[in-house]
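**Student:** What follows is a predicted structure for the sequence shown.
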Amino acid sequence: MSQAPGIVIVGAGQAGVQTAEALRAGGFEGPITLLGDEPHGPYHRPPLSKAWLAGEMDAAQLVMRAPEMLARKNIELRTGVTVQRIDRAAKCVALADGSTLPYSGLVLATGATPRALPLPGANAPGVLPLRSRADASAIAERMGTCLEKGLPIVVIGGGFIGLEVAATARKKGATVTVLEAAPRLLGRVLAPVLSDWYAELHRGHGVQLMLGAQVAAIEADASGVTGVKLADGTVLPAGLVVVGIGVSANDQLAREAGLECDRGIVVDGCGRTSDRSIVAAGDCTARRLADGSLLRLESVQNATEQGKSAAAALLGQDRPFTATPWFWSDQYDKKLQMAGLSIGADTWAVRGDMASGSFSVYHFQGQRLLAVDSVNAAKDHLQARKLLDAGVSPTPEQAGDAGFDLGGLLK
């Protein structure tokens, strides 16, 4: 350790890379070390369930930042590195190889881990989550075997990851069943009318949906998974089972170091943790809001904006993340773009013709606009972000009237 302590970033994903680059853009001239526990350099995760899984994207296209690009910014990337412990008193991190790395500022961008299926047989070969490039490659390989042998694929979980995988598998010609424990798809994030629309979209593409499904066990033989057993005794044959039942924030390092955690590393609007020399960004965080509640967001935008905020905090500046949250999902030829958070909505308005496949659903709490979900309606999405950023609410009647100029409300 010949160099003076600089800033150490644990996690080489979207949030970690953004923080490193924002530090350089903000004028930080000291050492920056970016530690990734995977053997690959930084890569884009959203394509893993879509273009990468479908074989429409190669490894070069998946790269987020090439190591030489980071090197030009004097950011040292170290891959295949596991951090075992944070020593806050000594201001260093202990690595798995026995070495330590000092820091003047520490960034935790440790991401999240897919929740495991707590059932008999869940560890059988061919029962796979989707989070990393290695996961996606393993699913693609097993999916290829299913296509060759005519074996069905079962997806457990009707969330975004599960539905994107289902759509990709159907496009490749596989037989697919989606099992969702809730009474509707994406029930926590979509209005019932849109949830039902997505159910029909998948059924229309040949996916068998089983809502209210209770999985009892995974059946397997010497070669791996053979089926999924339901609580009623039904067994669904399967040569591949993809598990998409959510993720848990990787906050163990922070917990063990005594930082405040609550289903994630607790941060303020600027990414600061309970230790002012440590910031956190991305999927590992839970942001404390003004009313004291905690908000967990899992998105590229959140990772990017929290990375910028965290970098500013280490530079002694306040740059709170205040923009309207947005998300997206690609399934078949439909792009869902979501702006805002629909929690608490009690009224919905549909703008456009749902049968046409291009429309938006506006979420209201009383007369206040909370969020807008747009399907193949990019202009609606961009306008929704402007309305939400400005705190301007149309009435539900105005939102549902395709002839009403919502943009006029911003003038």
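**Tutor:** In hand now; what should we look at? Numbering: from 1, shown residues only.

**Student:** use CA for all of it now, contacts and neighbours both
**Tutor:** OK.

**Student:** For Arg276, give its distance to Ala109.
**Tutor:** For Arg276, the distance to Ala109 (C-alpha to C-alpha, to the nearest Å) stands at 16 Å.

**Student:** try Pro5
**Tutor:** From Pro5 to Ala109 the distance is 19 Å (C-alpha to C-alpha).

**Student:** got it, and Ala349?
**Tutor:** Ala349 is 38 Å from Ala109, by C-alpha to C-alpha.

**Student:** again, but for Ser360
**Tutor:** With C-alpha to C-alpha as the criterion, Ser360 and Ala109 are 33 Å apart.

**Student:** which residues does the nearest residue to Leu341 once chain neighbours are set aside contact?
**Tutor:** Distances taken as C-alpha to C-alpha, 6 or more residues apart in numbering place Ala371 nearest to Leu341, at 5.3 Å, with adjacent residues excluded. By C-alpha atoms under 8 Å, 6 or more residues apart in numbering, the contact list for Ala371 reads Met338, Ala339, Gly340, Leu341, Ser342, Tyr362, His363, Phe364, Ala384, Leu388.

**Student:** take the one below as the second:
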Amino acid sequence: MVDAPRTFVIVGGGLAGAKAAETLRSEGFTGRVILVGDEHDHPYERPPLSKGYLTGKEERDSAYVHEPSWYTGAGIELHLGQPVTAIDRAQKAVHLSDGTTIRYDKLLLATGAEPRRLDIPGTGLADVHQLRRLVDADRLRSTLASLGRDNGHLVIAGAGWIGLEVAAAARGYGAEVTVVEPEPTPLHRVIGPELGQFFRELHADRGVRFRFGTRLTEITGQDGLVLAARTDDGDEHPAHAVLIAIGAAPNTALAEAAGLDLADRPEGGGIAVDAALRTSDPDIHAVGDVASALHPLLGFRLRVEHWANALNGGPAAARAMLGQDVSYDRIPYFYSDQYDLGMEYSGWAPPGSYDQVVLRGDAGKRQFIAFWLKERRVLAGMNVNVWDVTETVQQLVRSGAPVDPEALADPATPLDAVVPSP
């Protein structure tokens, strides 16, 4: 009697899910691989949505992880546009919205995150946007082009990475931009006030208006169209379109309904997984934006919403599902492109975790590396218009050893020669 082939099911049609499917095949898995996504598009990467595709410099197809024909060639079964409605752990099955039931031997949850919404009047008006999915980028790209032609105004709620990248794209089209942010600087909760001020100046120099310490309270309109955005300080800002970019929440509803352990909110929420990206059910793994992983190097639980986590986490989860010994200890990494500025950030140093910021280079010329230190140990580094240093920065973070801040700041000292101090 021939045993039935093993079936691995991946829920989530983003980069993490697609790379996991690719890795299962490259590692020699010959069983069934079924990828289920709630969008009709083939799996795609998210950075182009706020970067190359949104700015008009890249075509839509540039976002796809693989050519659509690749999935057939690799024997990956796709169920697109069909959300999973429930996980039956006892029967080891997932139920789809069209009534299909798929049984699994191993299950990977790569369900990602969804934009947080504003509960204020006017969010249902035309040209009120969010940006998470490819169809969102289609719509926003058309709006930005229209605003640029007509000298229109875009109001952005939120000065995080998405808000700033969209602001840069909008200015590239010629639109007027106002950013409303309750914190005192852009990116305040990510990189702190020291470097937040740098990004404020970057955008202000390009004509972006900021309103810090305020929140949107209402979007007004007429005949379904946006006319203005009001803030809690009583001001009214002209607007022909609004982007809500106030962060994202992990899609944990399926996991929670199935009784899987979730992480606490101070740890970013998400599905709790160990260093092998395994959930509280040994036959279910989770990866990407939805996973809160115990980081072997950092020593605490972490949920990372960036591209590199999906790119590297998907393959790691696939290998763990195959029974390989996996300890996912990648240093968190992300990058951003805004105007003529490119940056890469490695590590984890939110405000309150560091006691010193060291700059190497010239921030005025927008060409430098910033380091966040605690007790002379490098927690994170960000290179701005400086390239080919990410590996060295990550080595400094990974070492956990104290360094000499003066040598770290001195461009005459090669970065790879910055040795731990006694």
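**Tutor:** Received the coordinates, thanks. Please read all numbers here as calculations on a predicted model, not as lab measurements.

**Student:** tm score of chain vs chain?
**Tutor:** TM-score of the superposed chains, computed with TM-score structural alignment, normalised by the length of the first structure, equals 0.95; 409 aligned residues with a C-alpha RMSD of 1.7 Å.

**Student:** The residue nearest to Leu341 of the first structure -> the second structure?
**Tutor:** In the second structure, Ala371 of the first structure lines up with Ala380, judged by TM-score structural alignment.

**Student:** out of Pro5 and Ala109 of the first structure, which sits in the busier spot?
**Tutor:** Legend: neighbour count by other C-alpha atoms under 10 Å for Pro5 of the first structure and Ala109, higher for Ala109 (31 against 18).

**Student:** my guess is that one contacts Ala281, does it?
**Tutor:** Yes - taking C-alpha atoms under 8 Å as the definition, Ala109 of the first structure is a contact partner of Ala281 at 5.2 Å.

**Student:** residues of stretch 124-144 of the first structure that come out buried?
**Tutor:** Going by neighbour count (16 or more other C-alpha atoms under 10 Å), the buried part of stretch 124-144 of the first structure is 124-133, 135-140, 142-144.

**Student:** what's the span of that stretch, first residue to last?
**Tutor:** End-to-end span of stretch 124-144 of the first structure (C-alpha to C-alpha): 18 Å.

**Student:** what does it contact?
**Tutor:** Contacts of stretch 124-144 of the first structure (C-alpha under 8 Å, 6+ apart): 45, 48-49, 52-54, 113-114, 116, 153, 161, 169, 174, 218, 220, 223-225, 239-244.

**Student:** Out of those residues, list just those in helices.
**Tutor:** Judged by DSSP state H, helices contain the following of the contacts of stretch 124-144 of the first structure: Ile161, Ala169.

**Student:** Which of the contacts of stretch 124-144 of the first structure are buried? Put it as a ChimeraX command.
**Tutor:** Of the contacts of stretch 124-144 of the first structure, the buried ones can be selected in ChimeraX as follows, counting by 16+ other C-alpha under 10 Å:
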select :45,48,49,52,53,54,113,114,116,153,161,169,174,218,220,224,225,239,240,241,242,243,244
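
**Student:** what ranges do the strands span in the stretch 301-411 of the first structure?
**Tutor:** With DSSP state E, counting those that start in this stretch as the criterion, the stretch 301-411 of the first structure has strands at 326-331, 334-340, 347-353, 358-365, 368-375.

**Student:** Of all those, which one comes closest to Leu179 of the first structure?
**Tutor:** Evaluated over those, closeness to Leu179 of the first structure peaks at strand 326-331, with 17.0 Å, by C-alpha to C-alpha.

**Student:** To what extent does the closest one diverge from the second structure after superposition?
**Tutor:** Here strand 326-331 of the first structure, set against the second structure after superposition, deviates by a mean of 0.7 Å using mean C-alpha distance after the TM-score superposition for the first structure.

**Student:** Give me the buried stretch members for that strand, please.
**Tutor:** If you call a residue buried by 16+ other C-alpha under 10 Å, then strand 326-331 of the first structure has these buried ones: Trp326, Phe327, Trp328, Ser329, Asp330, Gln331.

**Student:** Just give me the closest of those to Leu209 of the first structure.
**Tutor:** Nearest to Leu209 of the first structure among the buried residues of strand 326-331 of the first structure, counting by C-alpha to C-alpha, is Gln331 at 15.1 Å.

**Student:** how about the closest one, what does it touch?
**Tutor:** Counted by C-alpha under 8 Å, 6+ apart, Gln331 of the first structure has contacts Leu163, Glu164, Ala167, Thr168.

**Student:** where do the helices sit along the stretch 101-250 of the second structure?
**Tutor:** 134-150, 161-173, 188-204 (DSSP state H, counting those that start in this stretch).

**Student:** and the second one, how far out from the chain's middle?
**Tutor:** It refers to helix 161-173 of the second structure. For helix 161-173 of the second structure, the distance from its own C-alpha centre to the chain's C-alpha centre is 16 Å (C-alpha atoms, centre = their mean, to the nearest Å).

**Student:** likewise stretch 337-349 of the second structure?
**Tutor:** 13 Å.

**Student:** Also stretch 363-383 of the first structure?
**Tutor:** Here stretch 363-383 of the first structure shows a centroid-to-chain-centroid distance of 21 Å under the convention C-alpha atoms, centre = their mean.
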